[in-house]
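J.: Whatever this is, show me its structure:
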Amino acid sequence: MSTNTEDESFHPLGAEWESELTSMLDDTEYDTELGLAMAEDAQRLVAGELTEAEFQEKYHEQVLEEFGEDERPTAGAIEDLEDEGGFVDALTSLADGDQSRRDVMKKMGVGGAALGVGALADGRDRDANAASSSGGTTSGKQWGMTIDLEVCDGCLSCMKACGEENNLDEGVNWMYVMAYEDDTVGAPENPDEASVKDWPYLVRPCQHCTDAPCEKVCPTTARHTRSRDGIVLTDYDVCIGCRYCQVACPYGVNYFQWDEPDVSQDAIAEQHSEMTGDHIHDYRDRPVDSRSPRGVMSKCTFCPSRQDGYAGEEKVGTTACMDACPPGAIQFGNVNDEGSDPSVYAEYPAFGRAVENFFDTSSGVRASNGIPPLEEVESQLGTSGESTLDDAFDLFHLDYVQSTYFAANGYERIATIRAITIVADNIEISDNLNRTRSMAAAVEEARGYNDALVAAGIDFESTEVRRTLNLGEETFDDAYGTLRAIFGEDASKFNLLEEVGTSPNVTYIGNEPGPHAEQIPPEETPEDKAVTSYAAYTYERADGSEASIVDNRMDVIEEETVRGL
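T.: This next block holds a predicted model:
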């Protein structure tokens, strides 16, 4: 798919995507031209080409005529979308009862998965100094992510976990993992003989933009940003399914609930009452989590049930996709905190990779990386100070198993432990010890190994030991250089469509798709490789039923319709 810089489409994802959005709006009862015009100007607004006052005044009368109300956040009358105790009282109903969820099955459209990947990275030349109007936070807490594409192996665990956590219907994917190819990278020449890492990947959740255009076009404030943590949510009770948010979103991450959900909200509430307290409503008692009811919009939510403590304190600051990612490619946390996991990982990728690949606090040391349990190290090497580096090498070199990023021998494993402790002593790492998987907990584990090695007799101040472990003078730069040599050089950082001006809160590490990048269809990759036919990846829902990852919800609906005949 070509980008709008070549086809003159207003939408960053190009003319083909704009055409699909137009057809989708044509199939609803709402004004297509109004939706397209507002979407274009909402993107101009976040780019700094239009003021809030101009945007509000331009569409106020049209929005009132079409929807019977105009509660967009650009209105001067709405100074704050929430009042800590609940929602604005004026939003208890629409202008008349007939306007509430009218004939929702007429609100049809497309799934939005197979986008031109290059368009997501090819931002327009715009003023990056646009001021935030109503969403997100520049101080205080802002939940966000760092995703390391160099580590991602396309296993789809994040998609599966998201579907399970939120009881999503087959084909409703709030996160996509896409293999792609462009002018510089692509599918391997011999796919059947390739490893999962031979494909370049892009992981695409909602970006939870600080200045979200989807929010600015919503006539009912169903789409809104929580002021206390900056996540962009949809109030299912207020959403009327007009789909204007889907048109305005530059990233293509909004989804319409076509039919009655496979799992009812009552069933979800019952399933989660004992585990999480409430998996539908957030702390304001607004229905914003789990999958949406029929006829409304949904998207990735950054798991507000977890952030609000309903799943327990150990789940605050986590998401289902992050917990499920085997190599730790997804880091979630407060991106306004320089010491948070996503912030530290983005600044020091080699350190983040080392921590994730060597220490797993949810299940102890990862045996797959060949590190013996701490108790075994203390038992085998003792605490008398008489063990040598060679003794430690023999112990750490056992059970060697290759992983995505790994230390190849006992010396590199010992060097990694020492380097982690040195780097950690020189950077800020927030105390996330309450989480089951965090850098802070992993660093504590590394220090435990370091102390055990010192007690055993390993003299890290020895020139010979430092030379053998490639630790130089054990300065920060030397230690971080050791980690880069083992876990890969620091790759570039980028944000999707950074120049559009939305200020996304997802940062990527690794290869940025070029302007002509295209998704490699799952069916064109071998069935035993990573991102394969999504439908071949099945999992069990909380109610015991089986589901599979499907690219598009309409494929499921159409198949069920045919079978029903």
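
J.: CA only for contacts and neighbour counts going forward, please
T.: OK.

J.: After the lengthiest helix in the chain, heading C-terminal, what element do we hit next?
T.: Longest helix in the chain by number of residues (criterion: DSSP state H): helix 439-456. As assigned by DSSP states H and E, the chain's next helix or strand after helix 439-456 is helix 463-469.

J.: and the helix or strand just after that next one, what does it pack onto?
T.: The helix or strand immediately downstream of helix 463-469 is helix 476-487, counting by DSSP H and E. The contact analysis (3 or more C-alpha pairs under 8 Å, 6 or more residues apart in numbering; DSSP states H and E) places helix 476-487 against helix 349-358, helix 410-424.

J.: export the ones you listed to a markdown table and tack on distance to K197?
T.: Formatted as a markdown table, the helices and strands packed on helix 476-487 follow (distance: least, C-alpha to C-alpha, whole Å):
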| stretch | distance to K197 |
| --- | --- |
| helix 349-358 | 15 |
| helix 410-424 | 22 |
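
J.: One more, so I can put them side by side:
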Amino acid sequence: MSFDDEPADDEAFHPLGEAWQDELEDVLEETEYDTELGMEMAKDAMRVTEGELAEEEFHERYHDDVMEEFGEDERPIASPDDADEGGMGSMLSQLGASEESRREMLKKASAGAGFLGLGAWATIEDREPADIAAAEETTESEDTGGTQWGMTIDLEHCDGCLSCVTACNQEHQWDDGANWMYVLAYEDGSVESPEPDDFDSVRDFNYLVRPCQHCTDAPCEKVCPTTARHTRDEGGLVLTDYEVCIGCRYCQVACPYGVNYFQWDEPDVEREDLEPEGIYDERGRPVSRRAPRGVMSKCVFDPARQDGNAGEELVGTTACEQACPPNVIQFGDKNNPASDPQRYEENPSRARTVIRLNSELPSPNSVESSLEGVDNNLDAVLDAVDDLTEEQVALAKGVELTVEEYEQDAPAGDTLPEKEETVLSVVSAIEDSGLDLETQDILVRLELGEEPGDDEEFQGPSEELAQERFEAFADGPESQFELLADIGTNPNVTYLGNQPGPNAEQVEGPTSYEDVGMVDVRQDVLDDQTIGLDYS
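T.: Below is the predicted model:
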């Protein structure tokens, strides 16, 4: 093979470690496809994202071997003149002929992220916000300026309820344990999580939420011989065409994040029970809901929603985001500064404050009706409106003082602008009653203005003091990071707080997967299904 002359390298190349890499190699051994080719391609695909190998050289290096193994090479940059017109048909026939043998892969099937050493996520150092902004500026300058769907996930406010996991399963119907979304409680020696049956607050646990990262430069795409795994132009989603995937599992080896699952047997949900508008995207390609037998699946960021198949009101949303009670998952266009994930990322303390105020403030209508005929002084207002506190008035006014005007409109489906508007409506209702919240006395009392010294003029409301109030009320995250950002995949998921340390390991959380009718580890299901079966 073309890589025989490469120097031997016993060190694990996979970011998730040697044990994970060895398991993946065993998985490939159980398929009909070339194990060595899959492992070497995955290794070099990551070298491409890291900038150690040119993409053109990568494709040229493996073109002959891919053609020999699969009958065609449909990877980007591969020459179309070399494509074998009959290659796809022969591959599909090859797949059908060996389906029964795939049952023997039960013991080797991927176990999922449940028992990963989470310290793999600590292989990069936290970056300062300025470094992140510079990286984003570089990414945006290189893209086409279109939509890039992604997430900002606030790990410090996650409560481990697993609502996102169950909502994803209800929408996509993947098999038990093939979790497209994972929530993992962990401890790493520096930070501890309490016992699952002895804790004061669910916030005492440390969590990592792990969907697919939908990388801008995805190694899994680079190794796919058929273009089944591909990055869609519209929205930058990394998807799998179920009708083109041949189940070689090379993408599973090349994924640095461990998010892929192979559908080894008939799915739990029958094909006729799936709604077609949820399966096919705007191009007519089957890329969503549970995978058919013999192909790969993973988190897809709901292309059926983004394409309007589920109704225009769901464009720009995901099931996991909508199901999250503490609103820690912010999904939207990462290329739009006005989007939910970018607003949240830009000023987490303010975003956290807006979300809390939206749920805790009395409604604008109730404030307005409660203040009819009330004296225009702050104490009278607070006495007249039930459940309205001075702190809430100060924070709501602070939100008004720090409203940012964006050149772009917020994308469809975003909720932070709506929540902010509710907060601003409460401020308007108070001021419409006759109380001027920008007088010197009230601003000083609300800690939104500095008391002037002798012979000094009052400087009016202060955005800096408003920000201080946000940080005192909701605080800001201790860190901001991307998983494995140093390997150059340009993931489109940003995390706030709770980055696992190098010794991080999963522990039981306050809500178990069993509690919500789910399974933590796919291997447990596969093991149960093999009991009493004889494939000799």
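
J.: can you map out the strands along the second structure?
T.: For the second structure, the strands defined by DSSP state E cover 149-154, 182-187, 206-210, 229-231, 238-240, 261-262, 296-297, 329-333, 480-481, 493-496, 505-507.

J.: Superposed on the second structure, what's the mean shift for the longest helix of the first structure?
T.: On superposition with the second structure, the mean distance recorded for helix 439-456 of the first structure (mean C-alpha distance after the TM-score superposition for the first structure) is 1.2 Å.

J.: what's that helix packed up against?
T.: Using 3+ C-alpha pairs under 8 Å, 6+ apart, helix 439-456 of the first structure sits against helix 349-358, helix 374-381, helix 410-424.

J.: Could you work out which of these reaches nearest to T319 of the first structure?
T.: helix 349-358 (16.0 Å; C-alpha to C-alpha).

J.: where does Q21 of the second structure sit relative to L28 of the second structure, distance-wise?
T.: 11 Å (C-alpha to C-alpha, to the nearest Å).

J.: likewise A394 of the second structure?
T.: Distance of A394 of the second structure to L28 of the second structure, given as C-alpha to C-alpha: 60 Å.

J.: more crowded one of these two?
T.: Of the pair A394 of the second structure and L28, L28 is the one with more neighbours under other C-alpha atoms under 10 Å, namely 25 against 22.

J.: on that earlier part again, what's next to the longest helix of the first structure, contact-wise?
T.: Identification of contacts with helix 439-456 of the first structure by C-alpha atoms under 8 Å, 6 or more residues apart in numbering yields 341, 352, 355-356, 359-361, 374, 377-378, 381-388, 392, 417-418, 420-421, 424, 429-433, 435, 460.

J.: Quick one, which of those are buried?
T.: Neighbour-count burial (16 or more other C-alpha atoms under 10 Å) applied to the contacts of helix 439-456 of the first structure gives 341, 352, 355-356, 359-361, 374, 377-378, 381-383, 387, 392, 417-418, 420-421, 424, 429-430, 432, 435, 460.

J.: on that earlier part again, could you point out which of the helices and strands packed on helix 476-487 of the first structure sits nearest E518 of the first structure?
T.: helix 349-358 (26.5 Å).

J.: And that closest one, what does it pack against?
T.: Against helix 349-358 of the first structure (3+ C-alpha pairs under 8 Å, 6+ apart) you get helix 341-347, helix 410-424, helix 439-456, helix 476-487.

J.: Following superposition onto the second structure, what is the mean distance for it?
T.: Compared with the second structure after the fit, helix 349-358 of the first structure shows a mean deviation of 1.5 Å (mean C-alpha distance after the TM-score superposition for the first structure).

J.: what span of the second structure lines up against that helix?
T.: Residues 348-357 of the second structure are matched to helix 349-358 of the first structure when aligned by TM-score structural alignment.
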